[in-house]
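Trainee: Have a look at this prediction, sequence included:
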Amino acid sequence: MRVTTSLMKLGRLSLSAKFLVNISYGNWRLPRAVLGRKEYGTDSDSPRPISRYPVPYKKDLPYDLVELMEEVEKKGGFVPNVFKALAHRPSEFRAFFAYYDVLMNKETGNLTKADRELIVVATSASNKCPYCVTAHSALHRIYSKNRMLADQVVVNPELADLSNRERAMIEFALAIAKPENITETHFQKLEEHGFDREDAWDIAMVTAFFAMANRIAHLTDLRPNEEFYALGRVPKVKNEEK
């Protein structure tokens, strides 16, 4: 099953195969004990709904959304709750994940995947967004192979064990997130650590997009999947164990 790769072609969701790999956490798989297939929908055995807005049932969703969500579940073992919550507005779902793909899977510039996820963590912590902090801390742990740094940034970025390069990047992101008046001094500090003007744009766009995502999560009272808490903290499941 393959999701279309041309942007918004024929109204279908435009996401690259690489996006599917990233959003489903690469080759990470959760232990079978914590996996469980559930249909989408507002009804839940959880004591707290994942969203304060209705979550559409799978049978009521457009085919392209179901196709993507099934692909993500197949690759990662579960469907992140943001997919289910945004399915309340299918057109906005498509637009959101199309722009996510553009920002987070860009192959040019000096930002690594771990850099982008750390920017999301810092931005989301500043905006007090439990869903994005939890989900993207997991992704940062996977890409960076560092199990502690995202947690440190969430608690206090000034005391986190950041490299000088990472600190300059996070300081710039937080200036955008607050927001501050951005001056040439902000750009100069980045340039001292190898970031050019296009990199500054990338940092700012990731920050701005996830500041929006944080607000959506607050609006919907979006709850993190329990599975995120273990990702990047437990060993990979070997192929023969799958």
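Mentor: Cool, the structure landed.
Trainee: Only C-alpha atoms from now on, for both contacts and neighbour counts.
Mentor: OK.
Trainee: for the protein, longest helix please?
Mentor: Ranked by residue count under DSSP state H, the longest helix found in the chain is helix 197-220.
Trainee: hmm, who's touching that helix?
Mentor: With C-alpha atoms under 8 Å, 6 or more residues apart in numbering as the test, helix 197-220 has contacts from 51-53, 85, 100, 103-104, 109-111, 116, 119-120, 123-124, 127, 129, 131-132, 169, 172-174, 176-177, 187, 190.
Trainee: hmm, 7 Å instead?
Mentor: 51-53, 103, 109-110, 119-120, 123-124, 127, 129, 131-132, 173, 176-177 (C-alpha atoms under 7 Å, 6 or more residues apart in numbering).
Trainee: show me where the chain has strands.
Mentor: Counting by DSSP state E, the chain has no strands at all.
Trainee: Just the contacts of helix 197-220: which are in helices?
Mentor: 103, 119-120, 123-124, 131-132, 173, 176-177.
Trainee: And for Tyr63, the neighbour number?
Mentor: Residues lying near Tyr63 (other C-alpha atoms under 10 Å) number 13.
Trainee: how close does it sit to Pro80?
Mentor: 18 Å (C-alpha to C-alpha, to the nearest Å).
Trainee: just Trp28 next, same as before
Mentor: According to C-alpha to C-alpha, Trp28 and Pro80 sit 14 Å apart.
Trainee: Compare neighbour counts for the two and give me the winner.
Mentor: More crowded of Trp28 and Pro80, by other C-alpha under 10 Å: Pro80, with 22 against 18.
Trainee: Put this next to the first one:
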Amino acid sequence: MPKNSRKTKVLQHPTQVATKQNPVAVQEKKTVTNSWLEVPDEATLPPQVQALFQEQRDRYGFVHSFFLGYSLNPEHLLLWFNYYNALMYGKGELSPKEREIIAIVSSAANHCESCVITHKAHLREVIKDPVFPDALARNHQEVELTQRELALVEFAIKINQNANELSPEDLKPLRQVGLSDRAILEAGEIAAQFSLSNRLTKAFGWKVSSEYDKLYR
């Protein structure tokens, strides 16, 4: 790896540290590998990646298959993870619920079941509701959304399904519900990021562990 890879800073999920109050925090080292590509021996990976894997084991009991698969290019994994964390957990105008809603509907639009499962779990953690995320993933028209949430959902779906049809007119509904241009950019970044991660997941068989679907129910 290039020398500067060691300088890559890994941002922390704000709830990534396991605690006694966290029912899914375990210490067992458990790896389930789902990848059509070679997966490196964890002992050969940079310390930042090994630490990231251990954080996931401490929190969930396993390492997400996306991270295992992407570790074949550890420098890119860390760069992606920093960007993903900034989008999903960093400072911004969208709420955690809104960000996870965008993640779910974007992944559903791309037929990425693994990403849908992952972010349904994250949304359950955020809103403490085991029913809403499943219903949202099935059909956003069947759940109760605020006008702001609905505008974000429709924008995210269009980015992932019909981006070539987007025009300035598509921004009007977002502004009408009070979203600033910076918030609209934030929503677009999240939706587009999932276009990337969904396609990587599907291209290389990075199927998520079935254990993920049991979290926070």
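Mentor: Sure, I can see it. If you're wondering where the values come from, they're calculated on a predicted model, not measured in any experiment.
Trainee: re earlier: will you turn the ones in helices among the contacts of helix 197-220 of the first structure into JSON lines that also has distance to Arg141 of the first structure and neighbour count?
Mentor: Output for those, formatted as JSON lines (distance: C-alpha to C-alpha, whole Å; neighbours: other C-alpha atoms under 10 Å):
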{"residue": "Leu103", "distance to Arg141 of the first structure": "19", "neighbour count": "16"}
{"residue": "Ile119", "distance to Arg141 of the first structure": "13", "neighbour count": "28"}
{"residue": "Val120", "distance to Arg141 of the first structure": "13", "neighbour count": "30"}
{"residue": "Thr123", "distance to Arg141 of the first structure": "16", "neighbour count": "30"}
{"residue": "Ser124", "distance to Arg141 of the first structure": "16", "neighbour count": "28"}
{"residue": "Tyr131", "distance to Arg141 of the first structure": "16", "neighbour count": "24"}
{"residue": "Cys132", "distance to Arg141 of the first structure": "14", "neighbour count": "27"}
{"residue": "Ala173", "distance to Arg141 of the first structure": "19", "neighbour count": "25"}
{"residue": "Ile176", "distance to Arg141 of the first structure": "24", "neighbour count": "19"}
{"residue": "Ala177", "distance to Arg141 of the first structure": "22", "neighbour count": "19"}
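Trainee: Please identify which pair of those lies farthest apart.
Mentor: Of all pairs drawn from these, the greatest distance, 20.3 Å, lies between Tyr131 and Ile176 (C-alpha to C-alpha).
Trainee: What span of the second structure is the longest helix of the first structure aligned with?
Mentor: Under TM-score structural alignment, the alignment places helix 197-220 of the first structure onto residues 181-204 of the second structure.
Trainee: Just give me the mean distance for the matching stretch relative to the first structure.
Mentor: For stretch 181-204 of the second structure, the mean deviation from the first structure after alignment is 0.6 Å (mean C-alpha distance after the TM-score superposition for the first structure).
Trainee: Could you give me the buried positions within that stretch?
Mentor: Neighbour-count burial for stretch 181-204 of the second structure, counted by 16 or more other C-alpha atoms under 10 Å, picks out 183-184, 186-195, 197-198, 200-202.
Trainee: I'd like the distance from that stretch to the chain centre, please.
Mentor: 9 Å (C-alpha atoms, centre = their mean, to the nearest Å).
Trainee: same question, stretch 82-93 of the first structure
Mentor: 15 Å.
Trainee: Where does that stretch end up in the second structure?
Mentor: Aligned by TM-score structural alignment, stretch 82-93 of the first structure falls on residues 66-77 of the second structure.
Trainee: cool, and stretch 127-143 of the first structure?
Mentor: Against the second structure, stretch 127-143 of the first structure falls on residues 110-126 (TM-score structural alignment).
Trainee: what do you get for stretch 160-168 of the first structure?
Mentor: The counterpart of stretch 160-168 of the first structure in the second structure, using TM-score structural alignment, spans residues 143-151.
Trainee: First-to-last residue distance for the matching stretch?
Mentor: One end of stretch 143-151 of the second structure to the other measures 14 Å (C-alpha to C-alpha).
Trainee: Return the set of buried residues in it.
Mentor: Using 16+ other C-alpha under 10 Å as the test for burial, stretch 143-151 of the second structure gives 148-151.
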